[in-house]
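Colleague: Sequence plus predicted model, see below.
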Amino acid sequence: MYILVTNDDGVQSPGLLALRQALDTVGETVVVAPERNWSAASAARTLFDPLRIDPVPMADGRQAFVCSGTPGDCVALALLGFLELRPDLVVSGINIGPNLGNDVSYSGTVAAAREGAMMGVPAIAVSLDGRRHDDFKPAAAYAARLAQAAVRHGLTPEVVLNVNVPRGPIRGVLVTRLGRRIYRDELIVRHDPRGRPYYWLGGGEPEGELTEGTDTAAVAHGYISVTPIHFDLTDQRWLERLQHWRLDV
């Protein structure tokens, strides 16, 4: 198995290193990751500026490749020809912090995996409900097991497996649907020495509705959630409703 490993926290993230080391036990890995943190960049792509990729050592001394662009750029460049071999799987993570529910619309971690899937390579996104100092080994070990299962059972690029691992003891694994995150965003206004305003988008940690069967509930109760997500955002109910709106020109 040949695995492309990437993330959105940057090439020196401890989560990326732990993920690669775990995936090394199941296949050959190559890392192409962004040079800086692109959290909440979603599926941003660089279209009007040149991109660069350079070799760089990771914390364990092994070579990775650092890209000047977004997480999506990293995967696109890798699959469009930077890599001589086409990967069998793309694995993105381990993100520092969860990507639950509607987080997937913002997540650069998930976007990198989706880029792989859109280009025809099965993909997994892995996130940890923790912080930079946390132990990533349990999440990495599970990602390696899931990678093996994905290839063995024929995961297709029609879906991305979005994996979230709880902090603390893990009670098990649940296959879930996306839940709903509750954001507590606020606009923070400050002023520079000349009196001009500048702004921070801040707020407390988001919470999640704990509806049974959702990823938000699973992680809150100590379970790893595995959620298959796909690209068809069509609301099937509204397809029928809109037929009655008399939208003809």
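Modeller: Nice, thanks for sending it over.
Colleague: Going by C-alpha atoms from here, please, whenever you check contacts or count neighbours.
Modeller: Will do.
Colleague: just so I have it, where are all the strands in this structure?
Modeller: Per DSSP state E, the chain has strands spanning 2-6, 28-34, 53-57, 63-67, 89-96, 123-128, 160-165, 172-175, 181-191, 197-208, 223-229. These are given in chain order.
Colleague: a markdown table please, covering those and showing distance to Val249 and mean neighbour count.
Modeller: Converted to a markdown table, these look like this (distance: least, C-alpha to C-alpha, whole Å; neighbours: other C-alpha atoms under 10 Å):
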| stretch | distance to Val249 | mean neighbour count |
| --- | --- | --- |
| strand 2-6 | 47 | 26 |
| strand 28-34 | 47 | 25 |
| strand 53-57 | 49 | 14 |
| strand 63-67 | 47 | 21 |
| strand 89-96 | 45 | 30 |
| strand 123-128 | 42 | 29 |
| strand 160-165 | 38 | 28 |
| strand 172-175 | 45 | 16 |
| strand 181-191 | 38 | 12 |
| strand 197-208 | 41 | 11 |
| strand 223-229 | 35 | 23 |
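Colleague: I'd like those as a markdown table, with distance to Arg20 appended.
Modeller: Output for those, formatted as a markdown table (distance: least, C-alpha to C-alpha, whole Å):
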| stretch | distance to Arg20 |
| --- | --- |
| strand 2-6 | 7 |
| strand 28-34 | 7 |
| strand 53-57 | 13 |
| strand 63-67 | 10 |
| strand 89-96 | 9 |
| strand 123-128 | 12 |
| strand 160-165 | 16 |
| strand 172-175 | 21 |
| strand 181-191 | 29 |
| strand 197-208 | 28 |
| strand 223-229 | 19 |
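Colleague: Nearest to Ala40, out of the ones you listed?
Modeller: Distance to Ala40, taken as C-alpha to C-alpha, is lowest for strand 89-96 among these, at 11.1 Å.
Colleague: chain center to the closest one: distance?
Modeller: Chain-centre distance of strand 89-96: 6 Å, with C-alpha atoms, centre = their mean, to the nearest Å.
Colleague: show me the contacts for Ala140.
Modeller: 18-19, 22-23, 94 (C-alpha atoms under 8 Å, 6 or more residues apart in numbering).
Colleague: again, only using 7 Å
Modeller: 18-19, 22 (C-alpha atoms under 7 Å, 6 or more residues apart in numbering).
Colleague: do the same with Met118
Modeller: By C-alpha under 7 Å, 6+ apart, Met118 lies in contact with Pro157.
Colleague: Distance of the residue nearest the centre of the chain relative to Glu28?
Modeller: When C-alpha atoms, centre = their mean is applied to the chain, the residue found nearest the centroid is Thr109 (2.1 Å). Distance, Thr109 to Glu28, by C-alpha to C-alpha, to the nearest Å: 21 Å.
Colleague: take the one below as the second:
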Amino acid sequence: MNILVTNDDGLSSEGLQVLASALSRDHDVWIVAPSMNRSGVSHGITMDEPLRFKQSGPKEFSCTGLPVDCSITGSQGIMPCIPDAIVSGINRGANLGTDIVYSGTAAAARQASFAGIPGIAVSLVSKTDEYLWQPLAGFIRDNLSALLSLCARDVFVNVNAPSISEYAGVRMTGVSRRDYRDSILMHDGPDGCKYSFFRGGDIQTDGDEKSDFEAVESGCVSISRIASQPFALEPDAGQARLFRL
């Protein structure tokens, strides 16, 4: 197959390079990834300035934009044909539950699903800051056909796994809810402006036994099918009477 590999950690990320190398054993792999770390940019897209792509290998490019930019231009402008799949990762760190909203890794796969291209987001969870990339890269390579069978237009697949050498199993999962307990530190600057500094907190995760979080905690690979399209709650015509014109 023709596969586009991207991420949000940047072209130099070890996880991306290990994944691309594993997939290259059986497929024609192109890499289009951000030129710098773009974690947490969600589904941002660059619309008001041109993007610059620098070639660093026969089928490898860095992009000054965001992961979604890489997904769009990589598949429509850089590659000579529309890819059979877009695989985003391997992300350094979890993309569990609520993380998916913020994740540039997930956004690149979501964008693929909007375009009718199978999209897979892949993330590695470590509690010790030691990342064993090879087991997860091998899992994606060996199970690529099965993962692609779970994709559909407006549905992408989100894969998370613990950073261990051997997995306890594979689970199809729902998503957990993450409370980040973040805070903002404010300072008055010498120029008369106020400056804010983001401070990450201790994440609290809520999820039942079928959640992605519990699967990873149990040493398993978590596979979730994620709907890409936003949806509204069932409309209640009576609520319109709350408003005045």
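Modeller: Right, received. Where do you want to start? Fair warning: this is a prediction, and the values are worked out from it, not measured in the lab.
Colleague: Nearest to Gln148 of the first structure, out of the strands of the first structure?
Modeller: strand 89-96 (9.9 Å).
Colleague: Count the neighbours of the residue mapped onto Gln134 of the second structure from the first structure for me.
Modeller: Using TM-score structural alignment, the equivalent of Gln134 of the second structure in the first structure is Lys137. When neighbours are counted by other C-alpha atoms under 10 Å, Lys137 of the first structure registers 16.
Colleague: Repeat that for Ala43 of the first structure.
Modeller: Ala43 of the first structure has 20 neighbours, counted by other C-alpha under 10 Å.
Colleague: In this model Gly72 seems to touch it, though I could be wrong.
Modeller: Yes. Ala43 of the first structure lies in contact with Gly72 (C-alpha atoms under 7 Å); the separation is 6.0 Å.
Colleague: which ones are touching Gly74 of the second structure?
Modeller: Val32.
Colleague: 10 Å - rerun?
Modeller: 4-6, 30-33, 53, 61, 63, 67-68, 80-83, 86 (C-alpha atoms under 10 Å, 6 or more residues apart in numbering).
Colleague: Strand 89-96 and the lengthiest helix in the first structure, what's the angle between them?
Modeller: The longest helix of the first structure (DSSP state H) is helix 137-153. With axes from the mean of the first three to the mean of the last three C-alpha atoms, to 10 degrees defining the directions, helix 137-153 of the first structure sits at 160 degrees from strand 89-96.
Colleague: Check the offset of helix 137-153 of the first structure from the chain's centre.
Modeller: How far helix 137-153 of the first structure lies from its chain's middle: 15 Å, per C-alpha atoms, centre = their mean.
Colleague: what does stretch 80-100 of the first structure correspond to over in the second structure?
Modeller: Under TM-score structural alignment, stretch 80-100 of the first structure corresponds to residues 76-96 of the second structure.
Colleague: Out of the contacts of Ala140 of the first structure, which sit inside helices?
Modeller: 18-19, 22.
Colleague: who's in contact with the one in the first structure that sits across from Ile223 of the second structure in the alignment?
Modeller: In the first structure, the residue equivalent to Ile223 of the second structure is Val226, according to TM-score structural alignment. Val226 of the first structure is in contact with 124-126, 146, 160-165, 173-178, 214-215, 218, counting by C-alpha under 10 Å, 6+ apart.
Colleague: now swap in Ile78 of the second structure and tell me
Modeller: Ile78 of the second structure makes contact with 4, 30-32, 53, 59-61, 70, 72, according to C-alpha under 10 Å, 6+ apart.
Colleague: you'd agree Ala85 of the second structure is up against Thr6?
Modeller: No. Assessed by C-alpha atoms under 10 Å, Ala85 of the second structure is found out of contact with Thr6, at 11.1 Å.
Colleague: Quick check: neighbours shared by those two?
Modeller: Ala109.
Colleague: Tell me if I'm right that Leu17 of the first structure and Asp9 touch.
Modeller: No. Counting by C-alpha under 10 Å, Leu17 of the first structure stays clear of Asp9, with 11.3 Å between them.
Colleague: So for those two, which residues contact both of them?
Modeller: With C-alpha under 10 Å, 6+ apart applied, the overlap between the contact sets of Leu17 of the first structure and Asp9 consists of 93-94.
Colleague: List the contacts of whatever residue of the second structure lines up with Gly69 of the first structure.
Modeller: Aligned by TM-score structural alignment, Gly69 of the first structure pairs with Gly65 of the second structure. Taking C-alpha under 10 Å, 6+ apart, we find Gly65 of the second structure in contact with 33-36, 38, 44-47, 49-53.
Colleague: Apply the buried test to these and list what passes.
Modeller: Burial by neighbour count, 16 or more other C-alpha atoms under 10 Å: within those this picks out 33-36, 38, 44, 53.
Colleague: for the residues you listed, which one is nearest Thr128 of the second structure?
Modeller: For those, the nearest to Thr128 of the second structure is Arg38 (22.3 Å; C-alpha to C-alpha).
Colleague: What separation do you get for the equivalent of the closest one over in the first structure and Leu47 of the first structure?
Modeller: Arg38 of the second structure maps onto Trp38 of the first structure when the alignment is built from TM-score structural alignment. In this view, Trp38 of the first structure and Leu47 of the first structure are 16 Å apart by C-alpha to C-alpha.
Colleague: Could you do Pro228 of the first structure as well?
Modeller: Going from Pro228 of the first structure to Leu47 of the first structure by C-alpha to C-alpha gives 29 Å.
Colleague: Same check on Asn99 of the first structure?
Modeller: The gap separating Asn99 of the first structure from Leu47 of the first structure is 26 Å, by C-alpha to C-alpha.
Colleague: wouldn't Cys74 of the first structure be in contact with Ala43 here?
Modeller: No. Using C-alpha under 10 Å, Cys74 of the first structure is not in contact with Ala43, being 11.3 Å away.
Colleague: Spit out the residues that contact these two alike.
Modeller: 112, 115.
Colleague: For Ile182 of the first structure, see how far away Phe65 of the first structure is.
Modeller: Applying C-alpha to C-alpha, the value for Phe65 of the first structure to Ile182 of the first structure is 36 Å.
Colleague: With Arg20 of the first structure instead?
Modeller: Using C-alpha to C-alpha, we find Arg20 of the first structure at a distance of 32 Å from Ile182 of the first structure.
Colleague: Please apply the same query to Leu80 of the first structure.
Modeller: The span separating Leu80 of the first structure from Ile182 of the first structure equals 37 Å under the rule C-alpha to C-alpha.
Colleague: Next: Gln21 of the first structure.
Modeller: In terms of C-alpha to C-alpha, Gln21 of the first structure sits 34 Å off from Ile182 of the first structure.
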